[in-house]
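Colleague: Task: produce atomic coordinates for the following.
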Amino acid sequence: MSFRAISARNLRVLRQQPLAEISGSLGDLGTFLPITIALAVNNTISLSSTLVFSGIANILTGLFFGIPLPVQPMKAIAAVAMANVFTNGEIAAAGIFVAACIFVFSVTGLLRWFSDAVPIPVVKGIQVGAGLSLIISAGTTMRTNLGWTDPSWADNRVWAILAFLFLLATNYYRNLPYALIVLPVGLVFAVILAAQHHDLPAFLLWIPALTVPVGGDWQVGVVQAGIGQLPLTTLNSVIAVTHLASDLLPDVQTPSITSIGVSVALMNLVSCWFGAMPVCHGSGGLAAQYRFGARSGSSIIFLGGLKLLIGLFFGNTLIGLLQRFPFALLGIMIIAAGLELASVGESLNTTGARDLGNNHPGILGERTQEIGPVLTEEDRKKRFTVMFVTIGFLVGFKNDAVGFIAGVLCHYSFRLPAVVHKLRERRRDGRIQLQSN
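Modeller: So this is what the prediction gives:
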């Protein structure tokens, strides 16, 4: 799709459903805000630089891809950085290392080859596992930190229940802009709490400052965080998000694996040198923005402009306000994103799975509409088993790479009897001869 065609579609969708696009643009903030705040409070990243560069990335992503592709934190790096209180140089080194690797994988074609080689049930398992991980993480945090009346009148289980009930209502009233209603309510609560503590934002112009990792930063950043992030970025932020875009937006041209990989690489090869948080295009963020109404690039162009303006003129003075944003509301938004992402597993054995669309004949329903591929019960069970093995190991070990390896091994274990049978046939036909001494 040409740049002109993408721009025309962005404008057309925005005119048709402006509230849905704006609401959808805010859908991924449930993941973006907590991680960004935690790293900024520790002075591991610059909040100003993160808002400015992620805003620019949002705008360019919307313009060139034309879908609500998110710009969200690299979670493995963020988790290690928070646990070990990384310095600016250490987290920058981790982000630059991952970006450089993804760039090499993209331009050499290794990323595309790897994507083609990964079985679809494993991809579905990674998507569903990521969705369940979001739900478990949000639920655990809410159960631990929220009481019926604490930590404050604005952030407690009562508000979480009300937010969840409102979320359920949107299953029927699909036109309700959930995020556009919930986030302003949370922002009002945060402003009241920040005012009580005299911690409101103030005008502060962003001044770029270089962050140059030194020798020790590279060793800590790459070994402790970068290596662990690499499989997560490859599997969830490039391969899984590309498949998810095809599932959620089948009528829109899906960005190629290579273009997504190059985008992830370039974002971080520029922004990490200025103290910004390492970012990627996660499938959870795409599911969140889609769930709350986003259908085009116009949604994230709006979000990018908002981030850019706030980062340029308020930046680090926002930390106190954002810290007081009710997690009761953010947590429900994260759960909604997880549910949307996990729901894609339903299409594993239907024509929604791209490895079945052309290779298997379909069952014709009324009006000759194809309603599903012909698979034996054994084939269906095997594909479900591979997906659930991937999900189980991913969630159980909290590691995408472990889930991926387990799923691939399970997938090829089902093919082993056929391989052994073929070798026996070749040996019987004399095409394989065993030499004896």
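Colleague: From here on, just use CA atoms for contacts and neighbour counts.
Modeller: OK.
Colleague: For Leu39, which non-adjacent residue is closest in space?
Modeller: Ile45 (5.9 Å; C-alpha to C-alpha, 6 or more residues apart in numbering).
Colleague: same question, Ala265
Modeller: That would be Ala99: by C-alpha to C-alpha, 6+ apart, it lies 4.1 Å from Ala265.
Colleague: Ala418 - how many residues pack around it?
Modeller: Ala418 has 11 neighbours, counted by other C-alpha atoms under 10 Å.
Colleague: Sequence B follows; please return its structure for comparison with A:
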Amino acid sequence: MELRSRLQAVAKHNLRTLRDAPLAELSGSLGDLGTLLPLMIALSIGGSIDLASTLVFSGLANILTGAFFGVPLPVQPMKAIAAVAISQKFSKEETAAAGLIVSFAVLLLSVTGLLHWLHRVVPVPVVKGIQVGAGLSLAISAGTSLIQPLGWHTPALDNRLLAIAAFILLILTTLFPRVPYALSIFLLGLLLAATQPSKTTTGHHSALWHPHPFVPSKSTWLPAALSASLPQLPLTTLNSILAVTSLSASLFPTFPPPPSTTSLGLSVALSNILGCWFGAMSVCHGSGGLAGQYAFGARSGASIIVLGSVKLLLGLFAGEAVVPVLQRFPKSLLGVMVLAAGVELAKVGREVSVPAEDLWARAEREFGNGEDREGREEKRARVEREGRERWMVMLVTAAGCLAFKNDAVGFVAGLGWHYGLVLKGWVEGRRRVRLERREEEGEGLLRERE
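Modeller: Below is the predicted model:
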């Protein structure tokens, strides 16, 4: 009964939000396309995934996710697997094996409750650091991979001038937040892509989806696990589950209730366990996609239900025919969308500690006007020190993620820095206790002598 009540409440929330702000929801649904399109296109052209199956199963995942959680959780590629598959030219079997290994591991962590335990023991600054690292990584990728290789005037419909114009429009939308920026940029990109002649003759044609399930051969599992699944697993558990839980609670503090780590883990696992057998791309949720969709106006699950419905229809009735159009989508526009999503994600770092003014006000309330000034100053100093320490933990985590391009390294670095500070505080506390005891013993001896 509790599940039924939740689904009914989420459905009402989705319909109400879509009715009140349809353009914002539609625009927000496109906020993660800057991450999805480049990887999906590259994987499909390289033969590492089946595009039609990817659209069908990721579309279904969008619809079910929006209906169950009620927040604009993205369904995006598993980036580590996608990067390895593209660079090493994985076959569909190898890509599927890598995704299935990660999914079964996440499923095990979810049903055993270990994900919930991780959520309790991982410090908030470490999670925020992973989010900041992911956001900055998106912004760097937008500049180096999408915009920087472009010329100033060539190609005629995809150059740096177009990127600058899109960025100026992004700045203007901060003054007019109800303008559907992502929707406008996406439609413009489709128009520009449609006007350009196709550069490839790959023989794609429109047809109904014909699923072709398969089982990866024995020889594909071990190489896929070592080269792709191993780096993807910490990225999925940290950025796609723990960080998403934290970010959802920050963006939607009242309703709907933030998704639990267990439910997110089950969602990621089941999405791939169903789709990878058909050559679908390995997908997960991600804090970067959530931030991007929120930045472009999404406030409910209705946004990704709309997106999922479009993807499902494209997969069923267009299939591989959409590849040539997506391949010609201007990189300049994609780059600005990725940049905006990265900045939005990195902004969560400002919440890692409470502003000093708020901390001081809290200290005043706790001590009251009757307390001595020395006590209030000591309280202020302590809370300010704690704030600085949380910032350092977050920055060390983000730096580790960026320097080594691996969330696991950033996680270990941030966790080590955090517990190093905890150990330092414990040592200083013990030393303070010993000094106080010595002072008390000295005062006792003086009194005895007197």
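Colleague: quick one: TM-score?
Modeller: For this chain pair, the superposition-based TM-score is 0.90 by TM-score structural alignment, normalised by the length of the first structure; 413 aligned residues with a C-alpha RMSD of 2.2 Å.
Colleague: Report the contact partners of the aligned partner of the residue nearest to Leu39 of the first structure in the second structure.
Modeller: Aligned counterpart of Ile45 of the first structure in the second structure: Ile49 (TM-score structural alignment). Contacts for Ile49 of the second structure (C-alpha atoms under 8 Å, 6 or more residues apart in numbering) come out as 43, 91-92, 95, 279-281.
Colleague: that's a helix at the residue nearest to Leu39 of the first structure, yeah?
Modeller: No - in this structure, Ile45 of the first structure is coil, not part of a helix, as judged by DSSP: H, G, I helix; E, B strand; the rest coil.
Colleague: circling back: pretty sure the residue nearest to Ala265 of the first structure is touching Leu266, no?
Modeller: Yes - with contact defined as C-alpha atoms under 8 Å, Ala99 of the first structure and Leu266 form a contacting pair (7.1 Å).
Colleague: What is the burial count for Ser353 of the second structure?
Modeller: 18.
Colleague: more neighbours, Ala99 and Leu266 of the first structure?
Modeller: Taking other C-alpha under 10 Å, Ala99 of the first structure and Leu266 do not tie; Ala99 has more neighbours (29 against 16).
Colleague: before we move on, which element is that one in?
Modeller: Assigned by DSSP states H and E, Ala99 of the first structure belongs to helix 88-107.
Colleague: separation between the residue nearest to Leu39 of the first structure and Gly95 of the first structure?
Modeller: 12 Å (C-alpha to C-alpha, to the nearest Å).
Colleague: Can you show me the helices along the stretch 301-437 of the first structure?
Modeller: 319-323, 327-342, 377-397, 400-428 (DSSP state H, counting those that start in this stretch).
Colleague: who's in contact with the corresponding residue of the second structure for Gly311 of the first structure?
Modeller: Counting by TM-score structural alignment, Gly311 of the first structure corresponds to Gly315 in the second structure. Applying C-alpha under 8 Å, 6+ apart, we find Gly315 of the second structure in contact with 51-56, 209.
Colleague: any idea which helix or strand carries Gly151 of the second structure?
Modeller: Here Gly151 of the second structure is covered by no helix or strand, with elements defined by DSSP H and E.
Colleague: Count residues in the vicinity of it, would you?
Modeller: For Gly151 of the second structure, using other C-alpha under 10 Å, the count is 13.
Colleague: ok, it - contacts?
Modeller: Per C-alpha under 8 Å, 6+ apart, neighbours of Gly151 of the second structure: 159-160.
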